[in-house]
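1. curious how this folds, go ahead:
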Amino acid sequence: MEKPEVVDVKEEADFQLVDENKVDWKGRRALKFKYGGMCASVLILAMIGFENLGTFSLAVNSVPYFSGIMHYSIPDAANMLTNYMGTGYILAIPVAVLADTWIGRYRSVLISGVFEFVGLALLTAQAHYPSLKPPLCNIYDITAHCKTPSGGQEALLFIGLYLLAFGTAGVKAALPSHGADQFDEKDPREERRMSTFFNTLLLAICFGGAVSLTFIVWIQINKGWDWGFGIGTIAIFLGIVIFAAGLPLYRFRVGQGTNAFNEIIQVYVAAIRNRNLPLPEDPTELYEIEQDKEAAEEIEFLPHRDTLRFLDRAAIQIKHGVQSEKPSSPWKLCRVTQVENAKIVLGMIPIFCCTIIMTLCLAQLQTFSIQQGYTMDTTFTKHFHIPPASLPIIPVSFLIIIVPIYDFIFVPVMRKITGIPTGVTHLQRIGVGLVLSCISMAVASVIEVKRKRVARDNNMLDAVPILMPPLPISTFWLSFQYFIFGIADMFTYVGLLQFFYSEAPKGLKSTSTCFLWSSMALGYFASTIVVKSVNGATKHITSSGGWLAGNNINRNHLNLFYLFLSIVSLINFFIYLLVSMRYKYRSQSPLVPGGNSKK
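-> Sure thing, here's the model as predicted:
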């Protein structure tokens, strides 16, 4: 007679504290009380804060550097900025794929941080040494003949700039997912902490951005660009050191060697190949490998769902008598779990598309609202004026105040009401943000009407805004639209990060968070198209050649454009309602042996 297996109670209790999908830095199962959690995530938050401190000022204040120091024309300087930012968003996707399938998220962040450090160090050196930049010259003096950068100087500028763009893309791609890896999304307690992490991630970005928009911009303007770039370089170096020091504390997700993108494509190819085969009434007849203890550790298993059934054809087994055909190629026959992952990705795409309009609205607050601020009184105190490049500090300041209130007051109250660990579902959170962005555009339209009324009452409608004294109306009137959009930003963008991370297949966690950056990139591109289209559609009904044409914002019809965006946002929200109501969250219940779903 065999002796019964003796189970150590302490060992069993410790096993319950193991995150089964994560390992420590030595490849051992990660104990929850020893690895990961909020202690490890603090180092990750420090990294994103320092990284944002070092780079955010480039997004708002680099055009003066490109034009005033490097002697590019203002249109060329503006294009250099947009190309730099667009490259940073686009490169996040391939870097995320590398992070998920090859080098891992931790290494991706470190390598990307080094690229950022080197890129900004090159820009610092160029700004400091006269031989690496054109001679000083006033580009606003029409009689001056300012030399443009030489071939070597231009090469150094672009090498530094695009090394920085590549590094920024890598940090965006891998850092949020690596931070979320420090928590077990299947544990309700840790799911709440993960929600706190994503909220605090936004807070860290805001703190870094606030310092960059104020202190770094002031340094660049008053002490020199080399000092501004140099401080940013030091900030990135500190972020890398702090992040790297957390190696013994982090949890690392296992199974990153799978090419998840390849598996998704295989499902579509197999479904097309099997398009003429009849779907079985019983989903248990679809193909799935046997689940055993070892496979459960390394391979993801998902139950079948009755959605997007046309993809189920990828898992149809062709029977020859009693025997089923063994899978000869994954391009002809796919697992049920593989098909379910393809369904999840396809189901997330409509959600992704509905958030593009919100970024389109955000682009207006970063462009036209800044132009509004140039015409208004920027006095903060008797002896202090807000630099126009620092106007984005308004929504950032609001977010710094709002995020803790949301996480420590709103979420606990809603958790008691709804029973959901995060207070509200991810899709509900995104929806609230979309509604608020619509309201923000409506408020922006009302504020613009008030600003133009002040200009008309003071006979300043025909004055060139950049040459005239400021209107007797405070720039803080813009804070209303910024405040509402700041709350929308917190709800939608953080909600999107959580939604994409929690729903994505294990092999696409980093790539899924890049959906947010892709949405923002498409929103910015869409802004250019919409502005040109609106001008083209209204050029015959306005004297200025369109609602937004010309350099005189006082003669434009920006209020009508804001109202138009508010209506478009409202329509987009109703579409989102239909899409989100049809979406089914991924199931966390495992398959029973043999590939059958639990009923």
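
2. from here on, just use CA atoms for contacts and neighbour counts.
-> Fine.

3. contact partners for residue 540?
-> residue 546 (CA atoms under 8 Å, 6 or more residues apart in numbering).

4. so residue 403 is in contact with residue 491, correct?
-> No: contact criterion CA atoms under 8 Å: residue 403 and residue 491 do not qualify, at 9.6 Å.

5. please identify which helix or strand holds residue 462.
-> Residue 462 belongs to no helix or strand when assigned by DSSP states H and E.

6. kindly report the same for residue 343.
-> helix 336-354.

7. biggest strand in the chain by residues?
-> The residue-count maximum for a strand in the chain (DSSP state E) belongs to strand 18-23.

8. what separates the closest residue to residue 239 other than its chain neighbours from residue 207, distance-wise?
-> Distances taken as CA to CA, 6 or more residues apart in numbering put residue 47 closest to residue 239, at 4.2 Å, once the chain neighbours are dropped. Using CA to CA, to the nearest Å, residue 47 is found at 12 Å from residue 207.

9. please provide the structure for the following sequence as well, for comparison with the first:
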Amino acid sequence: MAAMEDSEAPCLLIGGQAALVGFSDFRGRPVDHDTSGGWRSALFVVAVEICSSFAFYGVPSNLITYLTGPLGHSNAAAVNAWSATGHMMPLLGAFIADSWLGRYRSIVLACTLYVMGYGMITLASTLLVHGPSSPLQVAFFYASLYLIAIAQGAEKPCGLAFAADQFDPDNPKERASRSSLFNWWYFSMAVGISVAIAVVSYVQENVGCGIGFGVLCAIMLCASAVFLVGTPTYRMYAPTPGTRRRHFALLARSLIALAKSSVLGGKTHHRQEEEEEDDEDAAVKSEDTRGVLRLLPIWAACLAYGLVFAQVTTLFNKQGRTLDRRIFGGLELPPAALQTFGPVSILVFVPVYDRALVPVLRWATGNPSGLTPLQRIGTGMAVSLVAVSVAALVEGRRLETAREHGLVDDTGAAVPMSWVWLVPQYAMVGLADVFAVVGMQEFFYDQMPSELRSLGLALCLSVLGIGGFISSALISLIDGVTGNNGGDSWFADNLNRAHLDYFYWLLAGVSAAELALYFCLASSYVYNNHKSLK
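-> Purely as a prediction, here's the structure:
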């Protein structure tokens, strides 16, 4: 692995073809189009994504049920920060990968940590089932959870960036394939999530959590082997030595200067004029750095989407547990299995979008990708607004049904209302993902300097992470306020006395306000890379 991503690729001919500048193989040797990269190499990385998505989403699919069961936490406490941490850790992972470790080695490290984390959580859940939980056992359980989150931090931003690196943006055919990769990458992730939710949640509910987590450990062990098999075919990005660190230095200096300017205002104006010629001012005016800073308002305007996304594995799950989930006579669906409808809608819509809608949109807009990334993100945010509004209406209907049948205080009885009522909100969140999340991935990857593209994808993931943190904080705040003086909280453990519908309407209002802000920002944004995004 030595010199994999830090060696500079020489310019020469390989088999009559020009070597790719800035890339090498795993031994630091030059590579060309025919002998490396492309779909052949990207598919090895896609296989890892399917497995890691299967494993990672196999944990939160039923985590809230596990926390409120064996660990005895309340609903508000069960809406935990773990999933949000998993989406935030890629910022740290991307920094380490882009400044030091490199994308390939970061993925290898992530696979190792995944196997360790899932092995630990298998042991922890097995011990907790066979006796009362001690503080040490609970601490071990949470340590395993957060080790998995750290592994995701190393893998998520680097996996997609490394797969996209296998396509040459200066080659028209490979550039088109790279654009398609973002769609099919999310499709692959949805495959892993769908199977995880359907299979792992069933195993955990009916066989045991220990076995369910053990399956995840075995899956990631196989994924690690698959990724290593593809090593001889990979294109390893090889930036000029020191370039990565210089970019991070530019970013740091620019952010510091921006903060000083915002805080001190006019007091720093004359001082800045005096420093116009030194290196710090030159860093502030760097084109790449200013381009990165221009992404931050767009990123902030997307946070409401992450706030809605956070409800899928938490409050949507709790709604499903109260409904009639019978199918085919007496068979009852696990509540977490309802989450499958989100990934299933992704599986259905991605091929339709990539093969049917994109050609039509390409003809209508003249854009090779059909929609620009920013148009795609805005569409997804609008769909998520509709999804959370539908969730509010459905929850209002569920509460009314519970009152009509005298079940307000009968927490053990299922409300006589079919689980099918929840399908639209799950499906629309999945549809929103195809637009918003895939659009954010393509946008933040393309608009970042090539040395910082892992960081760009981490920014995309952090939208979901910070959205989760905001959700947890908001729920805790509202829970404390509405449950004051002995009243029923919006998030009462007895959901028939709670008011999740009020919370969903609040989210709809926030989403509408931020969508308006987003449209203002997106309409004035000028892309850095006109060749692929015009």
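
10. got a TM-score for the pair?
-> Here the superposed chains carry a TM-score of 0.86, computed using TM-score structural alignment, normalised by the length of structure 2; 509 aligned residues with a CA RMSD of 3.1 Å.

11. buried sites along the helix holding residue 343 of structure 1?
-> For helix 336-354 of structure 1, burial by neighbour count (16 or more other CA atoms under 10 Å) applies to 336-345, 347-348, 351-354.

12. try stretch 448-458 of structure 1
-> Quick answer for stretch 448-458 of structure 1 (16+ other CA under 10 Å): 448, 449, 451, 452, 454, 455.

13. pull the distance from that stretch to the chain's centre.
-> 36 Å (CA atoms, centre = their mean, to the nearest Å).

14. Throw the buried residues of stretch 448-458 of structure 1 into JSON lines and include distance to residue 553 of structure 1 and secondary structure, thanks.
-> Formatted as JSON lines, those follow (distance: CA to CA, whole Å; DSSP: H, G, I helix; E, B strand; the rest coil):
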{"residue": "448", "distance to residue 553 of structure 1": "10", "secondary structure": "helix"}
{"residue": "449", "distance to residue 553 of structure 1": "12", "secondary structure": "helix"}
{"residue": "451", "distance to residue 553 of structure 1": "10", "secondary structure": "helix"}
{"residue": "452", "distance to residue 553 of structure 1": "9", "secondary structure": "helix"}
{"residue": "454", "distance to residue 553 of structure 1": "13", "secondary structure": "helix"}
{"residue": "455", "distance to residue 553 of structure 1": "10", "secondary structure": "helix"}
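
15. any chance of those in a markdown table with distance to residue 577 of structure 1 as columns?
-> Listed next are these as a markdown table, based on distance: CA to CA, whole Å:
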| residue | distance to residue 577 of structure 1 |
| --- | --- |
| 448 | 30 |
| 449 | 31 |
| 451 | 34 |
| 452 | 35 |
| 454 | 39 |
| 455 | 40 |
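
16. one step back: wait, the residue nearest to residue 239 of structure 1 touches residue 242, no?
-> Yes: contact criterion CA under 8 Å: residue 47 of structure 1 and residue 242 qualify, at 6.7 Å.

17. which element is the residue mapped onto residue 166 of structure 1 from structure 2 on?
-> Residue correspondence, TM-score structural alignment: residue 166 of structure 1 in this structure matches residue 150 in structure 2. Element membership of residue 150 of structure 2 [criterion: DSSP H and E] is helix 135-164.

18. now that helix: buried residues?
-> Buried residues in helix 135-164 of structure 2, counted by 16+ other CA under 10 Å: 137-138, 140-164.

19. next: stretch 200-212 of structure 2.
-> 200, 201, 202, 203, 204, 205, 208, 209, 210, 211, 212.

20. equivalent range in structure 1 for it?
-> Residue span in structure 1 matched to stretch 200-212 of structure 2, by TM-score structural alignment: 216-228.

21. what about the matching stretch, distance to the chain center?
-> Distance of stretch 216-228 of structure 1 from its chain centroid, counting by CA atoms, centre = their mean, is 28 Å.
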